[in-house]
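Visitor: Got a predicted structure here, sequence first:
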Amino acid sequence: MGISERKERERAEREQRIIVAARMLAERDGWASVTVRRLAQEIEYSQPVLYAHFENRDAIVGAVALEGFAELGPALRASVARDATPAEAIEAVATAYLEFAFERPALYEAMFVLPSGLRFAKSDTPQVLRDGFGAMMAVVEPFCADPEIATESFWAALHGLAELERHGRIRAAFRGERVKYIVSIFANVS
């Protein structure tokens, strides 16, 4: 291995340490605690080293969000049983999406709430974002003529439910009933 390969490997390792530390701090203390200064202390590098990897905090949040999308897409796809009916598939994805939001609140916040610099629905949208959207569209598509619009609406409904429940605005005990209601709406879309 040459010097340039070693330096690139070390750079990638430092970048991953920053991402892991940001995610850990956010999960433990919330995103308000994740600052460049605090991350530098956490991983024992200077702030300029962090800035050499990430332009700003939003870029760090974006890197964490990308990891989240790399986890979300496969989780949504894995939630659908091989022999599931279309209605069962859409319900499984809706349930898996909400479980993801509640089991990984800091990660979900990075993905869908905080400024991250990520661009959705654009020509330069990262593939992992497209994959997550594709996992949702795969279960919505059997029910509609315009699967992109329907998937955006399905996603918006799930995100709204997640955020309202995460912040105690709706009753958590009725999550299953809300999922069934959402499924009934989308399973009857034309």
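Guide: Done, it's in.
Visitor: all contacts plus neighbour counts: C-alpha atoms, from now on.
Guide: Noted.
Visitor: Give me the longest helix you can find in the protein.
Guide: Counting by DSSP state H, the longest helix found in the chain is helix 3-29.
Visitor: what about versus this one:
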Amino acid sequence: MTGRQKAKSEETQRRVLEAAISAIENGGMEAVQIRKIAAQAGYSVGSVYKHYEDQDALIAAVDTVTLGRIKTSMSEAVDGIEDPIEQLKALARTYLAFARNHRNLWKTLFTHQLPEGREAPESHIQGTVDLLAFIAGPLKQLDPGLDDAKLSVRTRTCFAALHGLVAISLEERFVGLPDDEMDREMMFLVERLAGKGAGQG
């Protein structure tokens, strides 16, 4: 493949991915249909399949982009903050804000599943690892005695608790909380999860 051909191929892949991102932002995961994405990107259906095996592969690529955007937001949120609990609070608020502002992308990230037997792209796996590292860093500062195995478990526990609170809030069901109470209770949760004695046991 010549340099020009490679550049053209990369441009096609980028435009198709952007079209899929736009489709999910506006209509949710169900809006990703290869024929419609091809038309929106300005390419043939065959051109889409040259870069993405199927609809699931295209959605997985969008999920990787979403993970990257969350990572960027979190990195900016903790920049200049030294206190580990304040870092965790900033991460929690940022995560909630991203979920609210990009609800369909966020929802797709956690609801889309690849067909049985197909592994997630390495970029997706690495993106998940990078996000959890934002939480693991402050937790390690708070409890230096945690070994890698316990730190991994504690990190996942903290993320699961926060994610659950955010998910319930966004569903706007009877257990959801108004904005001001949501922030207060989210900070309460962070303090309890990462506060004194969190590493014991």
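Guide: That came through fine. Worth saying up front: this structure is predicted, and the values here are computed from it rather than measured.
Visitor: Can you name the next helix or strand after the longest helix of structure 1?
Guide: The first helix or strand that comes after helix 3-29 of structure 1 along the chain, using DSSP states H and E, is helix 36-43.
Visitor: which residue numbers in structure 2 go with that next one?
Guide: Using TM-score structural alignment, helix 36-43 of structure 1 corresponds to residues 34-41 of structure 2.
Visitor: The matching stretch: average distance to aligned residues in structure 1?
Guide: By mean CA distance after the TM-score superposition for structure 1, the fitted stretch 34-41 of structure 2 averages 1.2 Å away from its aligned residues in structure 1.
Visitor: Return the distance of the strand or helix carrying Lys150 of structure 2 from the chain's centre.
Guide: Under the criterion DSSP H and E, the helix or strand holding Lys150 of structure 2 is helix 148-171. Taking CA atoms, centre = their mean, to the nearest Å, the mean C-alpha location of helix 148-171 of structure 2 is offset from the chain mean by 13 Å.
Visitor: Can you get me a residue count around the closest residue to Phe98 of structure 2 other than its chain neighbours?
Guide: Distance criterion CA to CA, 6 or more residues apart in numbering; nearest residue to Phe98 of structure 2, sequence neighbours excluded, is Ile70 at 7.0 Å. By the other CA atoms under 10 Å criterion, the neighbourhood of Ile70 of structure 2 contains 20 residues.
Visitor: The longest helix of structure 1 vs helix 36-43, what angle?
Guide: If you take axes from the mean of the first three to the mean of the last three CA atoms, to 10 degrees, helix 3-29 of structure 1 sits at 110 degrees to helix 36-43.
Visitor: middle-most residue in structure 2, spatially?
Guide: Closest to where the C-alpha atoms of structure 2 average out (CA atoms, centre = their mean) is Leu67, at 3.8 Å.
Visitor: hang on, isn't that one packed against His124?
Guide: Yes: counting by CA atoms under 8 Å, His124 is a contact partner of Leu67 of structure 2 at 7.4 Å.
Visitor: Which residues are in contact with the residue nearest to Phe98 of structure 2?
Guide: Contacts for Ile70 of structure 2 (CA atoms under 8 Å, 6 or more residues apart in numbering) come out as Tyr95, Phe98, Leu131.
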